[in-house]
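*Asks:* predicted model follows, preceded by the sequence.
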Amino acid sequence: MTPPDAPSNRWSDLDRPPLNTSALRRGLLRPGALWTSLDVVEETGSTNTDLAARASGSPLAEGAVLVAEVQNAGRGRLDRVWTAPPRSGLFLSVYLAPTDVPVERWGWLPLLTGVAAATGLARAAGVDVALKWPNDLLVTVDGVERKAGGILAERAGDGVVVGLGINVSLRADELPAPTAGSLALARAVSLDRETLLRGVLRSLEQWYGEWRAAGGDAAGSGLQAAYAAGCATLDRPVRAELPGDRSVVGRAVAVDGDGRLILATGDGLQQPVSAGDIVHLRGAAGGLV
């Protein structure tokens, strides 16, 4: 007999029901829509790894969506592990192939996904979600910013696999780190994962369509302005931890047309950051937020 707390038991936690694949397909897979297929698996290592393998092994139609009820090897940036109890969040990857957009503009896709997720969750969950450059989703729990989600984009086949993980119903004793949060702890008005997933994917379809129609022009599509408006990193002191064990401290003043974070440093220069870890600071030389 399967133990009642095993991940394979679909009803091991009645407060966290399984996703209804048929209902999600009816609501999202429409003629002319971006989303062309949607699969929900009970458990996997990483939806990004699985979908990237499908895209690399044979032609994959754009708009494929893969959702897992639980990931046992979920990854964030820098191969950090992302773990959560079964059915406590949204763990998904989508395949996008904007072949009519110059490849040098594809770097906006994770930022676009952040804007779409924040917009979709605001509507579906009634909770404010802020963006931490380049790919974190923040919520406020007891007056403190906490990470409730993350985004990971990887080239695969002729396109990009974009992974998204969002902590939905995690309780305080289930958080993977003291700096983590969840929609539940941020007092979201809805924790229904099907509602949230539909909201996020519909928002992503809208933002992606507008960005693609503008030829990937982040300014022309309104994406650059929307990202800046929702970015908690801007107008505050930060430390950028860069490749090669280097770091730069400065005030984040803008996100430029290439999606880079622009730092105003103490020597009066402006330094663009295209990759790295960003730490929010209380003061130019102060402690962590």
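*Replies:* That came through, no problem.
*Asks:* okay, CA-based contacts and neighbour counts for the rest of this
*Replies:* OK.
*Asks:* next SSE downstream of the longest strand anywhere in the chain?
*Replies:* The single longest strand within the chain, with elements called by DSSP state E, is strand 144-156. Where DSSP states H and E defines the elements, the next helix or strand beyond strand 144-156 is strand 159-167.
*Asks:* what's in contact with that next one?
*Replies:* Contacts of strand 159-167 with the rest of the structure, by C-alpha atoms under 8 Å, 6 or more residues apart in numbering, involve 47-48, 51-52, 84, 88-99, 109-110, 113, 148-155, 181-183.
*Asks:* can you tell me which residues contact Glu43?
*Replies:* 7-8, 68-72.
*Asks:* picking up where we left off before, for PyMOL, write a command that selects the buried ones of the contacts of strand 159-167.
*Replies:* Buried members of the contacts of strand 159-167 can be picked out in PyMOL with the line below, counting by 16 or more other C-alpha atoms under 10 Å:
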select buried, resi 47+48+51+52+84+88+89+90+91+92+93+94+95+96+97+98+109+110+113+148+149+150+151+152+153+155+181+182+183
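*Asks:* comparison target, given below:
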Amino acid sequence: MTPRDASGNNSRWGDLERPPLNAASLRRGLVRDGGLWTGLEVVQRTGSTNSDLVALAAAGKVVEGAVLVAEEQTSGRGRLDRQWTAPARSGLFFSVLLKPAEVPVERWGWLPLLTGIAVATGLARAAGVDTALKWPNDLLVTVGGEERKAGGILAERVGADGVVLGVGVNVTLRAEELPVPQAGSLALAGAVSTDRDTLLRAVLRALEEWYRRWRDAGGDPAVSGVQEAYAAGCATLGRVVRAELPGERAVVGEAVAVDGDGRLVIATAEGVQEPVGAGDIVHLRPA
């Protein structure tokens, strides 16, 4: 439901607990000479920031470091074309364009993983919430002692030289607004701050830091520290999991490592270590 002002008209200020982002302030704080971020736009409403930025990049209308933020997404997408919906101004919904020309394409699979590190790092700093990463692209928080998904990441190639990374994070979503019982938000996890301007600045600064470190190392996950950092923050490792793979195949076992290609390595009961590069991962409770 769209908030309305006293006259009954739709108002971007209708929910005073969810003020709009300050685009001018964000640009002043993030877009600078020599920095990664070259432009930042905030739109009130769109279908998907990823779809929009992919189209702009394909048309040559934006350069590396472009950031597109939406106050509301009507057709937000996650992995496997899943829908991501949330009330206006209740979260961070944004996409960025990166062009890691110095990095071999075979290492680009680390981009969504390092984005996860950056999002978790930025939110921990600015919101004071303990966050964890579920391989390959989910952000987890703890609500009432339960592990809940509060965010996700979607990577899409653009032409031969670019990747658009989309991030969605539930910030002030209330219990009655949760799309599914397994969802959560920073507010429900006890965040000390839900100021979205502060949170977005922290996340984008962390992303710039990790991206530069990874790019300067030629995409080497070990030299850049990305592989170690991801393993340290990954809630999937050490868990018994079920990997639901393409072709209706499933692998069950303990998640023991994230290898140099960013794949999840699962040790099965048969003594086989199977690397998984794509698929749905379900965290199973130990028997």
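*Replies:* Arrived safely, thanks for sending. Worth saying up front: this structure is predicted, and the values here are computed from it rather than measured.
*Asks:* about what we covered before: find me the equivalent region of the longest strand of structure 1 in structure 2.
*Replies:* Per TM-score structural alignment, the counterpart of strand 144-156 of structure 1 in structure 2 is residues 146-158.
*Asks:* check the mean deviation of that stretch from structure 1.
*Replies:* Here stretch 146-158 of structure 2, set against structure 1 after superposition, deviates by a mean of 0.3 Å using mean C-alpha distance after the TM-score superposition for structure 1.
*Asks:* gap between that stretch and the chain center?
*Replies:* Relative to the centre of its chain, stretch 146-158 of structure 2 is centred 4 Å away, using C-alpha atoms, centre = their mean, to the nearest Å.
*Asks:* that older thread, ok, and the most crowded of the contacts of Glu43 of structure 1?
*Replies:* Among the contacts of Glu43 of structure 1, Val70 has the most neighbours (other C-alpha atoms under 10 Å), with 26 neighbours.
*Asks:* please say which position in structure 2 it maps to.
*Replies:* Pairing criterion TM-score structural alignment: the partner of Val70 of structure 1 within structure 2 is identified as Glu72.
*Asks:* now do the contacts for that match.
*Replies:* Contacts here follow C-alpha under 8 Å, 6+ apart; on that basis Glu72 of structure 2 touches 44-46, 86-89, 93.
*Asks:* pick out the most distant pair among those.
*Replies:* The distance between the two most remote of the contacts of Glu72 of structure 2 (C-alpha to C-alpha) is 13.5 Å, for Gln44 and Ala86.
*Asks:* and whichever residue in structure 2 pairs up with Gly89 of structure 1, how far is that from Ala58 of structure 2?
*Replies:* Under the alignment (TM-score structural alignment), Gly89 of structure 1 pairs with Gly91 in structure 2. Distance of Gly91 of structure 2 to Ala58 of structure 2, given as C-alpha to C-alpha, to the nearest Å: 27 Å.
*Asks:* and Val258 of structure 2, by the same measure?
*Replies:* When Val258 of structure 2 is compared with Ala58 of structure 2 (using C-alpha to C-alpha), they lie 32 Å apart.
*Asks:* Thr46 of structure 2 now?
*Replies:* When Thr46 of structure 2 is compared with Ala58 of structure 2 (using C-alpha to C-alpha), they lie 18 Å apart.
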